[in-house]
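Novice: Sequence plus predicted model, see below.
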Amino acid sequence: MATFKSTNTGAANAVPGIGDGHGIKAVSGVYSLAAALALNDVIQSPIIAAGSTVLDVIVVATDLDTNGTPTITLDVGYGDDPDYFIAASTVGQAGGVARASAVTAKPLLLTANDTIDVLVKAGPATGATTGTVSITVIFFPPNA
């Protein structure tokens, strides 16, 4: 199992508030594949501060499994619950977008600095050696 850090694409770890400007922030990271992903690999978002409430998670992936019968699935969660937001998504089988959709995907108050992680739950049949996985986390920062 390997853990990969995504490259922060937001300004100073967060882009300006969205929506009605009441303190909602978003942080985004992108990981560019240097080799095929494997079972239990983890891609981490940039760090989100303790006291933040995570509202939504969006994952955008290219085709991560080039086999005619792809098998890769991705979970998205955090340290204590790796599939809290997204469970067994097939987004990496052909590329696309996945949003928080797991039964448990409700606002999450972080009690410590943490990352939101993309976990390779099922490995690819034929892993792509190029491509990207992007993760955007929408949250209320502490004291918002």
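Specialist: Good, I have the coordinates. The structure displayed is predicted, hence computed values, not measured ones.
Novice: contacts and neighbour counts: CA atoms only from here.
Specialist: Fine.
Novice: For residue 26, give its distance to residue 88.
Specialist: Per Cα to Cα, to the nearest Å, residue 26 is found 24 Å from residue 88.
Novice: Check whether residue 76 really touches residue 133, as I assumed.
Specialist: No. Using Cα atoms under 8 Å, residue 76 and residue 133 do not qualify as a contacting pair, with a distance of 11.8 Å.
Novice: Which of those two has more residues huddled nearby?
Specialist: Comparing residue 76 with residue 133 by other Cα atoms under 10 Å, the one with more neighbours is residue 76, at 32 against 22.
Novice: The structure to be compared is supplied as follows:
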Amino acid sequence: MAGGMSEQEPAGYAPSPELIERIARDTIAKLPPRFRDHLGDVVLLVEELADEETLDALGIEHPLDLTGLYHGRPLGEKSSMEAGSPPDRIHLYRRAILEEWIETDVRLDDLVRHVTIHEIGHHFGLSDEDMHALEDAAGE
């Protein structure tokens, strides 16, 4: 589709947080069951930008340089003694995603899928190669 989006916002409007969340949730729904079934407790958040504390902790100077973040411990590092700890979270940063979308001319749904898979990959402790294979599987 011309313009790079499979779902459209009204002409002249930036894609909404709801659209980005819908694409991310659709991506999660298309994951192979062995991954999708282990994401039940992970919270998906679409925020405008990362806060200063997050940027400082990661050594990132500009908020538009961070499109997503997994906050939690990879599954392989969790223990049953952690009951009661807050759920893991996947943060998608809308304005940074939109900036990258504009700069790269990648389809918005492809970009959101990429960022979502990358952050899910951190939840599972996957390598970059494994994340690319998972992204291919979720794109079908």
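Specialist: On my side now, so go ahead. Computed from a prediction, not measured in an experiment: that's the story for all the values here.
Novice: Superposing both, give me the TM-score.
Specialist: Overlay of the two chains. TM-score (TM-score structural alignment, normalised by the length of structure 2): 0.30; 67 aligned residues with a Cα RMSD of 4.3 Å.
Novice: which of residue 26 and residue 88 of structure 1 has more neighbours?
Specialist: Applying other Cα under 10 Å to residue 26 of structure 1 and residue 88 shows that residue 26 carries more neighbours, namely 23 against 16.
Novice: so what's the more buried one closest to, chain neighbours aside?
Specialist: Counting by Cα to Cα, 6 or more residues apart in numbering, residue 26 of structure 1 lies nearest to residue 138, which is 4.4 Å off, once chain neighbours are set aside.
Novice: where does that neighbour land in three-state SS?
Specialist: Going by DSSP: H, G, I helix; E, B strand; the rest coil, the secondary structure assigned to residue 138 of structure 1 is strand.
Novice: Now for it: which residues touch it?
Specialist: 24, 25, 26, 27, 54, 55, 56, 57 (Cα atoms under 8 Å, 6 or more residues apart in numbering).
Novice: Save those residues as JSON lines, and put in secondary structure and distance to residue 118 of structure 1 too.
Specialist: Shown next, in JSON lines, are the contacts of residue 138 of structure 1 (DSSP: H, G, I helix; E, B strand; the rest coil; distance: Cα to Cα, whole Å):
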{"residue": "24", "secondary structure": "coil", "distance to residue 118 of structure 1": "22"}
{"residue": "25", "secondary structure": "strand", "distance to residue 118 of structure 1": "20"}
{"residue": "26", "secondary structure": "strand", "distance to residue 118 of structure 1": "17"}
{"residue": "27", "secondary structure": "strand", "distance to residue 118 of structure 1": "15"}
{"residue": "54", "secondary structure": "strand", "distance to residue 118 of structure 1": "15"}
{"residue": "55", "secondary structure": "strand", "distance to residue 118 of structure 1": "16"}
{"residue": "56", "secondary structure": "strand", "distance to residue 118 of structure 1": "14"}
{"residue": "57", "secondary structure": "strand", "distance to residue 118 of structure 1": "10"}
